[in-house]
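**Q** Below are the sequence and a predicted model; questions follow.
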Amino acid sequence: MKTIAFHLNCLVQGGAERVVSNLANQFAKEGYKVYVATEWYDEDEFKLDKRVTRVHVGLREGDEKKNRITKFFLRVKYLKEFVREYHPDVLIAFAQRANYRALMAAGNSDIPVVISIRTDPVGHYDSFSDRVQQKWLFPKAAGCVFQTTGQKEFFKPYLQDNSTIILNPVNAKYFDVKRPEVKDKSVVHHARLVDFKNQPMLCRAFIKVHEKHPDYVLKIYGPDSKDGTKEILDKIIADNHAEDYILLMGGSDELEKEIPKGEVYAFSSDWEGLPNSLLEAMAMGMPCVATDCPCGGPRTVMTDGVNGLLVPVKDEDAMAAGLCRLIEDKELAEKLGKEAAKIKDITCGEAVFVQWRDYLDKVIAGKNRS
């Protein structure tokens, strides 16, 4: 039986956490022995299959009182202890700090480490300290999984050579969703309210849309991240007396029912890795207007004018024009939505799992040969 281990901070509901939980569960169902090594537990987490073993590798009682540098090395030490005790055939790290910890803990052992880039490298992997750690640690990686070509091209050739690009899996509940014949006169969006999602730009754009189409509303689904974005949105709504047509809907567990009621979907992020919200909207057959944000997530899955519309980041005029175009051209919107739904072929759980399985099996086979 092959043994694999995933390492990340926690399993709180987010993009990387969703991917890890889905993959861990699928590998367990396929007969692999699976461990998930996390730094901490959180209240609102993704569920793991009972066949998956979760192991705490974060700080222990009394460690929080120690200084920052000591805590950093303790985290590496505890992960190293995990690697020695469970000795997986491969260790897969998700997200920036987890990548560094995994390579420090296991990079000099006989256990191959696969790192995973889950965000835009610009602004996240380009500081002086990041460059120092990458020069030291990244050559130790047995491989890397990217989400987009833009991510891959950011890094040195030695990391690109042993890498692969794998999209995020989309929850099956978003596939084959039947959209109503008569849709609500609404533009819809779903994502947590956080600065880089740039919902304020979307609201300002929609105010312009509403001037041309006063019978349309904007519905924004998503929880508050508590970073101040919701307060900015509240002010935009109040200042423009838009309470009746810009609606903050909060989080929802039934997005597969709510999103398809709308006519058009809007994606407004300034940057992303590979945005799950956009993948989900496309899977539901929504005609989408999306910012062409770095590091190329939307462009990876969307061709402008074929299965959606791409507009420049932070450009509220272009966003407004795209939304108006799809509101006014029902035939185009229908065509784009049908093409978007074909994303199922490359983002269904089985397709994504097979790509991960084949890649990890290749890494493990390389370790065994060496």
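**A** The structure has been received and is ready for your questions.

**Q** Please make it C-alpha for all contacts and neighbour counts, starting now.
**A** Fine.

**Q** Give the buried residues for stretch 129-139.
**A** Of the residues in stretch 129-139, those with enough neighbours to count as buried (16 or more other CA atoms under 10 Å) are 134, 137, 138.

**Q** Oops, could you answer that again for stretch 42-57 instead?
**A** Buried residues in stretch 42-57 (16+ other CA under 10 Å): 46, 48, 51, 52, 55, 56, 57.

**Q** want to compare, so here's the second one:
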Amino acid sequence: MTRKVVFFTTGMTAGGAERVVATLANALDSRGFEVVIAMVKGEESAYDLPPGVRLRSANLNPGLRNLPAAIQFYRQLLREESPDVVASFSTKSDIIALIFRLLFRSESQLIVSDRADPYTRNRRLQLACNVLYRWSDGLVCQSESVADYYRKRCKRASIFVIPNPLSEDSVGETTKKCRSRTVIAVGRLSEQKNHRLAISAFKRIRERFPELTMKIYGSGPLENELTEMIRMADLEDNVTLEGVVPNVMRQHSDAALFLFTSNYEGYPNALMEAAAAGIPTVTTDFSPGTAREIIEDGVNGYVVPVGGEDEAVEASIKALSGKLDLAEVIAASQRVRKRHRTELILESWLNVFGPLGRKRLPL
């Protein structure tokens, strides 16, 4: 009997959680699973999927107004697909699936996955997640820090820690050759990513290393503001906004530095890929604390306080001055690759799914 897994998510735009869904869907399809990706909004995937992976969409804008329609879509999805397992991959889809579970009986296993920083949610949403997640068959967290949050608040939940899988295509081979003079930053051009800090810090870094340039990859609502900031800082010849480009770390495996300045994150693929590519890194110690699970402070990079421009500048100068041992950076990159291998991550997910037989929980 073909085993069926439905991934349920808000959409399949070019984001970190969506990339994980695509990676897992590809891996399961190659193993003979029937895979469906069900979306609340949107009709297409920003990531390549094999022909065997089907997409379904409710074509709704997420929000309380459309919650009844979203629940009805989910109910129809379960009736028509009759999956062995549903794996939900966004806060909104988690809530939809769990409300349905409380209202109706379902024979499908329901695994929810928190892909965000629970500490930064508003209190109402925190309470909703803390109450609802305990009704899942399993709660997957990307990091120990997020798992610790839920261990204190969802004592009935079965909690698992599974980091994101690494696509080898996204990073290529680590390089032992001389570093370029390019600093890279990756992330949506939004308040969360705090690219203002990266630009301000880079201006000061160039006082020590005037030959450097910086490329910022991503798109978002702050594009015009950041463009003006670059102009006002007289950095137009040195800092460029490159837009959304796939596999940045493969293209820049010889980058001088990866500068990551987020205020908060879930489990950032960009940081994981930079570490796997062996690029010296300076990152903020963003909430909920995941940076230190990826970057070994003083080995393959430096972890600095959130918003700490002085600390970011000082750490960047140390990294650019050769204070990090290249052999240790490369050795750390191999540890990151090993821990995030797609096959290893897939096995962890399959262990969470358990025997893929139908399961009915008493409500």
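**A** Good, I have the coordinates. The structure presented is a predicted model; accordingly, all values stated were derived computationally and were not measured.

**Q** Superpose the two chains and report the TM-score.
**A** The TM-score (TM-score structural alignment, normalised by the length of the second structure) is 0.90; 358 aligned residues with a CA RMSD of 2.5 Å.

**Q** Could you identify the most distant pair in the buried residues of stretch 42-57 of the first structure?
**A** 51 and 57 (19.0 Å; CA to CA).

**Q** Next up, the contacts around the closest residue to residue 164 of the first structure other than its chain neighbours.
**A** Excluding the flanking residues, the one nearest residue 164 of the first structure by CA to CA, 6 or more residues apart in numbering is residue 145, at 5.2 Å. Applying CA atoms under 8 Å, 6 or more residues apart in numbering to residue 145 of the first structure gives the contacts 114, 115, 116, 117, 163, 164, 165, 166.

**Q** Which position in the second structure pairs with residue 316 of the first structure?
**A** If you follow residue 316 of the first structure across to the second structure using TM-score structural alignment, you land on residue 309.

**Q** Give me the nearest residue to its match, chain neighbours excluded.
**A** Leaving aside its sequence neighbours, residue 309 of the second structure sits nearest to residue 201 (CA to CA, 6+ apart; 5.9 Å).

**Q** helix or strand for the one you found, which one?
**A** Element membership of residue 201 of the second structure [criterion: DSSP states H and E] is helix 195-208.

**Q** Tell me roughly how far that helix lies from the first structure on average.
**A** Mean deviation of helix 195-208 of the second structure from its aligned counterpart in the first structure after superposition (mean CA distance after the TM-score superposition for the first structure): 0.9 Å.

**Q** which other helices and strands contact that helix?
**A** Here helix 195-208 of the second structure touches helix 223-232, helix 309-320, going by 3 or more CA pairs under 8 Å, 6 or more residues apart in numbering; DSSP states H and E.

**Q** Going by neighbour count, which residues of the last one are buried?
**A** Using 16+ other CA under 10 Å as the test for burial, helix 309-320 of the second structure gives 309, 311, 312, 313, 314, 315, 316, 317, 318, 319, 320.

**Q** Tell me the first helix or strand C-terminal of that helix.
**A** Where DSSP H and E defines the elements, the next helix or strand beyond helix 309-320 of the second structure is helix 326-339.

**Q** Now do the following helix or strand past that next one: which range of the first structure does it align onto?
**A** Next helix or strand after helix 326-339 of the second structure toward the C-terminus (DSSP H and E): helix 342-353. Here helix 342-353 of the second structure aligns to the first structure at residues 349-360, judged by TM-score structural alignment.

**Q** Show me what the matching stretch is in contact with.
**A** Taking CA under 8 Å, 6+ apart as the rule, stretch 349-360 of the first structure contacts 22-23, 26-27, 90, 164, 166-172, 345-346.

**Q** Name only those of the residues you listed that count as buried.
**A** Among those, those classed as buried by 16+ other CA under 10 Å are 22-23, 26-27, 90, 164, 166-171, 346.

**Q** closest to residue 295 of the first structure among the residues you listed?
**A** residue 167 (13.4 Å).

**Q** if I line the two up, what does the closest one land on in the second structure?
**A** In the second structure, residue 167 of the first structure lines up with residue 163, judged by TM-score structural alignment.

**Q** how about the nearest residue to its match, chain neighbours excluded?
**A** Closest residue to residue 163 of the second structure apart from its sequence neighbours, by CA to CA, 6+ apart: residue 142 at 4.4 Å.

**Q** thinking that neighbour is in contact with residue 159, fair?
**A** No: counting by CA atoms under 8 Å, residue 142 of the second structure sits too far from residue 159 to count as a contact (10.5 Å).

**Q** Can you pick out the residue with more neighbours from those two?
**A** Comparing residue 142 of the second structure with residue 159 by other CA atoms under 10 Å, the one with more neighbours is residue 159, at 23 against 20.

**Q** returning to what we had before: reformat the helices and strands packed on helix 195-208 of the second structure as TSV; add distance to residue 360 of the second structure.
**A** Shown next, in TSV, are these (distance: least, CA to CA, whole Å):
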stretch	distance to residue 360 of the second structure
helix 223-232	48
helix 309-320	51
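
**Q** Out of those, which gets nearest to residue 90 of the second structure?
**A** With CA to CA, the closest approach to residue 90 of the second structure among those belongs to helix 223-232: 25.5 Å.

**Q** In the first structure, what range does that closest one match?
**A** Under the criterion TM-score structural alignment, helix 223-232 of the second structure matches residues 230-239.
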